[in-house]
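Enquirer: Predicted structure and sequence below. I'll ask about it afterward.
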Amino acid sequence: MKRKSNIKVIRIPIPTPTLLPHTTTNSYLIGNEEESILVDAGYDTEDTRKLLEWEINKHGLARPKRIVLTHAHQDHAPGVRMLIHWMPTILCHEKEEEQVLSAISPWEEITLIEDEDSIKVDGEEIIVMHTPGHTLGHVSLYIPSEQILIVGDNIVAEGTTWIGAPDGDMKDYLQTLQRLRNLKIEKIGPGHGKWVHQPHEHIDFVIQRRLHREQQLLTLLEKHQQITSKELTEIIYQDRIHPSVFPVAQKTIEAHLDKLLKEDLIQYDESKSSYVSPHF
């Protein structure tokens, strides 16, 4: 039986220049009138500050003194610059430190966190999980008392997240998803979109999407024998995505191809910048 906790977990969608179909990035307030933390700080605009402070007042929460950044991307971290008057300490994984410092400069008050660290908010335990894949130092937060998982960009409410260079790794990502799937969770707080109320089914959907895409690539390489990542992306998506999303779709395809290369399931022809079926 889940025990009743004394904290609130509030999702705040903040307008950001993110990828369609999403137009907002989620920040999360976790806490109560005694103590709270912020997870992700949105984009570097005055609207970010106004929206967050309005939500803090609306829900009667203490002003956060700590901000946990799931990762350093432009729609998750630079909003710290709008919150410097809070005098916050920024928490991030050591593998994300350099990127975070760049994203939040000139603010430099950083504390490094590791996998399975415990963060206490008015006595409630929040478990840090190092969940690489989208970036090397990506973290998620698990709240046992609420059976809530805050996942950053590991999961989005609509569709699937992108994985790719320079920091993304498809093998790491699939391992992360399997780990998240084993948690006892009632709902997921995604990086983009509404709460996910069927968490295990949604994680399974993402895993199956990634495995299907991998098999699709192997089949296309068997058929075409030698082909570029751009051509593969064009075949797979065939005008089904907005042109603005095509570059990250191609990055995700390349992340799959890099995984297959490491597993010696395909080859790469540097002279033609193309991928080659091992049977060619």
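Expert: Looks like it arrived, so ask away. Residues are numbered from 1 along each chain as shown.
Enquirer: C-alpha only now, for contacts and for neighbours.
Expert: Fine.
Enquirer: So residue 5 is in contact with residue 145, correct?
Expert: Yes. Using C-alpha atoms under 8 Å, residue 5 is in contact with residue 145, at 6.0 Å.
Enquirer: Who has more neighbours out of the two?
Expert: Neighbour totals were compared for residue 5 and residue 145, and residue 145 leads with 16 against 13 (other C-alpha atoms under 10 Å).
Enquirer: any idea how far residue 103 is from the more buried one?
Expert: 32 Å (C-alpha to C-alpha, to the nearest Å).
Enquirer: do the same with residue 47
Expert: Distance from residue 47 to residue 103, by C-alpha to C-alpha: 18 Å.
Enquirer: neighbour count winner among these two?
Expert: The residue with more neighbours, out of residue 47 and residue 103, is residue 103; 22 against 16, by other C-alpha under 10 Å.
Enquirer: My guess is the more buried one contacts residue 76. True?
Expert: No. Using C-alpha under 8 Å, residue 103 is not in contact with residue 76; the gap is 9.3 Å.
Enquirer: Give me the neighbour count for residue 229.
Expert: 18.
Enquirer: how about the nearest residue to it, chain neighbours excluded?
Expert: Counting by C-alpha to C-alpha, 6 or more residues apart in numbering, residue 254 is the residue found nearest to residue 229 once chain neighbours are left out, at 6.3 Å.
Enquirer: Could you measure from residue 98 over to residue 44?
Expert: Relative to residue 44, and taking C-alpha to C-alpha, residue 98 is found at 18 Å.
Enquirer: Looking at those two, which one has more neighbours?
Expert: residue 44 (21 against 11).
Enquirer: And here is the other one:
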Amino acid sequence: MIGILTKVCDENDMITTLLANNAGPFTGPGTQTHVFGDQDTCVVIDPGPSLPEHMEAIYSAIGHRKLCGILLTHRHGDHAGAALTLQVNLNTSIMAFPILPSDHYRIPEGRFYTDFDYEAIHEGDEITVGSLTLSVVHTPGHCFDHVAFVCKQTGDLFVGDTIMAWSSTAIVQPEGNMEAYRQSLRKLYHIDVQRFHPTHGDIIHDPKARIVQLLAHRRKREEELFSRLGAEPMGLSELRKIIYPQLPENLYAGAETSLLSHILDLNDRGIVTWSKKGVVKQENAQCDPMIWNL
């Protein structure tokens, strides 16, 4: 159902979740915008794509309340596409993790929205939302600028694209990094909350168990990839055909860039060598499954 998806999170009446009409292979059921706050004050977390009906739903969810800002988990278009329009129409600030000059080579053409002024937020910053407080958690991996927002008063953590219930997270190039993703999962595991709120898909009511599942999934994918490699270079398309033999064509590019993220991680660990010719296994190299432990 497009529009108001839910207004109640267990015993709390602090979250209105709005589903955008942008379902697809990489967005699942669509982008979910969270309007979080008390009776008088709120913030918008991930305003989503610039769709008129979705923005109208956001205006309705805010209602009479004071808007403290627009919070971005990251700058992908399905999360930040409506940010500038809402910023102008509501005369409010956008808060996002900063992009440093050294990060500009990692901004993918056409996938990042950067055409707005913003207030930089960092690990540990606190955002006051009326009687509530959101703390910023830097969670790179899916993107270098990715953050999550935790409210310890209510036990809710808005995880963006770092964790989803319906799928594993896409770690794509050039903005993604597998080692950073591992570290972010570990960091989130040790935050004591009751619920994860992804920007795509259902609420996760057993956060720690989901993180354990995701680490196990990535370890299995790494082991499968490593087992296919040898002394002769193999390209991404060749590996994709072997590891994802029945994948729909519209997911080829996503699968190949996800494999590339695993390969670059193995390359950084000295287990494989990656070049334009393809990837080869280092002689006598072995994967250490312990790297995927908590």
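Expert: Good, I have the coordinates. From a predicted model like this one, the values you see are computed outputs, not experimental measurements.
Enquirer: Return every residue with contacts to both of residue 5 and residue 145 of structure 1.
Expert: Shared contacts of residue 5 of structure 1 and residue 145 (C-alpha atoms under 8 Å, 6 or more residues apart in numbering): residue 124.
Enquirer: residue in structure 2 matching residue 67 of structure 1?
Expert: Matched by TM-score structural alignment, residue 67 of structure 1 corresponds to residue 70 in structure 2.
Enquirer: Which residues are in contact with that match?
Expert: Contacts of residue 70 of structure 2 (C-alpha under 8 Å, 6+ apart): 43, 44, 45, 46, 47, 83, 87, 92, 93, 94, 95.
Enquirer: now the helix or strand that contains the first one: which residue numbers in structure 1?
Expert: Just to be clear, that refers to residue 43 of structure 2. Per DSSP states H and E, residue 43 of structure 2 falls inside strand 41-45. Matched against structure 1 by TM-score structural alignment, strand 41-45 of structure 2 falls on residues 35-39.
Enquirer: Pull the number of nearby residues for the aligned partner of residue 212 of structure 1 in structure 2.
Expert: Correspondence of residue 212 of structure 1 to structure 2, assessed by TM-score structural alignment: residue 220. Number of residues near residue 220 of structure 2 (other C-alpha under 10 Å) recorded here: 14.
Enquirer: Could you find the counterpart of residue 15 of structure 2 in structure 1?
Expert: Looks like residue 15 of structure 2 aligns to residue 9 there (TM-score structural alignment).
Enquirer: For residue 158 of structure 1, see how far away the nearest residue to its match once chain neighbours are set aside is.
Expert: In this structure, residue 9 of structure 1 finds its nearest non-sequential neighbour in residue 30, 4.6 Å apart by C-alpha to C-alpha, 6+ apart. According to C-alpha to C-alpha, residue 30 of structure 1 stands 24 Å off from residue 158 of structure 1.
Enquirer: With neighbour numbers in mind, choose between the two.
Expert: residue 30 (22 against 15).
Enquirer: can I assume that one is in contact with residue 12?
Expert: No. The pair residue 30 of structure 1 / residue 12 is not scored as a contact, 11.1 Å apart, by C-alpha under 8 Å.
Enquirer: Can you identify each of the helices in structure 2 by residue range?
Expert: Here structure 2 has its helices, by DSSP state H, at 52-62, 77-80, 83-90, 178-189, 207-228, 236-243, 252-268.
Enquirer: can you list those in a markdown table and add distance to residue 26 of structure 2?
Expert: Shown next, in a markdown table, are the helices of structure 2 (distance: least, C-alpha to C-alpha, whole Å):
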| stretch | distance to residue 26 of structure 2 |
| --- | --- |
| helix 52-62 | 19 |
| helix 77-80 | 10 |
| helix 83-90 | 20 |
| helix 178-189 | 18 |
| helix 207-228 | 17 |
| helix 236-243 | 17 |
| helix 252-268 | 9 |
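Enquirer: Quantify the burial of the residue nearest to residue 225 of structure 1 when sequence neighbours are not counted by counting its neighbouring residues.
Expert: The shortest distance from residue 225 of structure 1 to any non-neighbouring residue, by C-alpha to C-alpha, 6+ apart, is to residue 277 (4.9 Å). For residue 277 of structure 1, the neighbour count with other C-alpha under 10 Å is 20.
Enquirer: Appreciated, that's everything.
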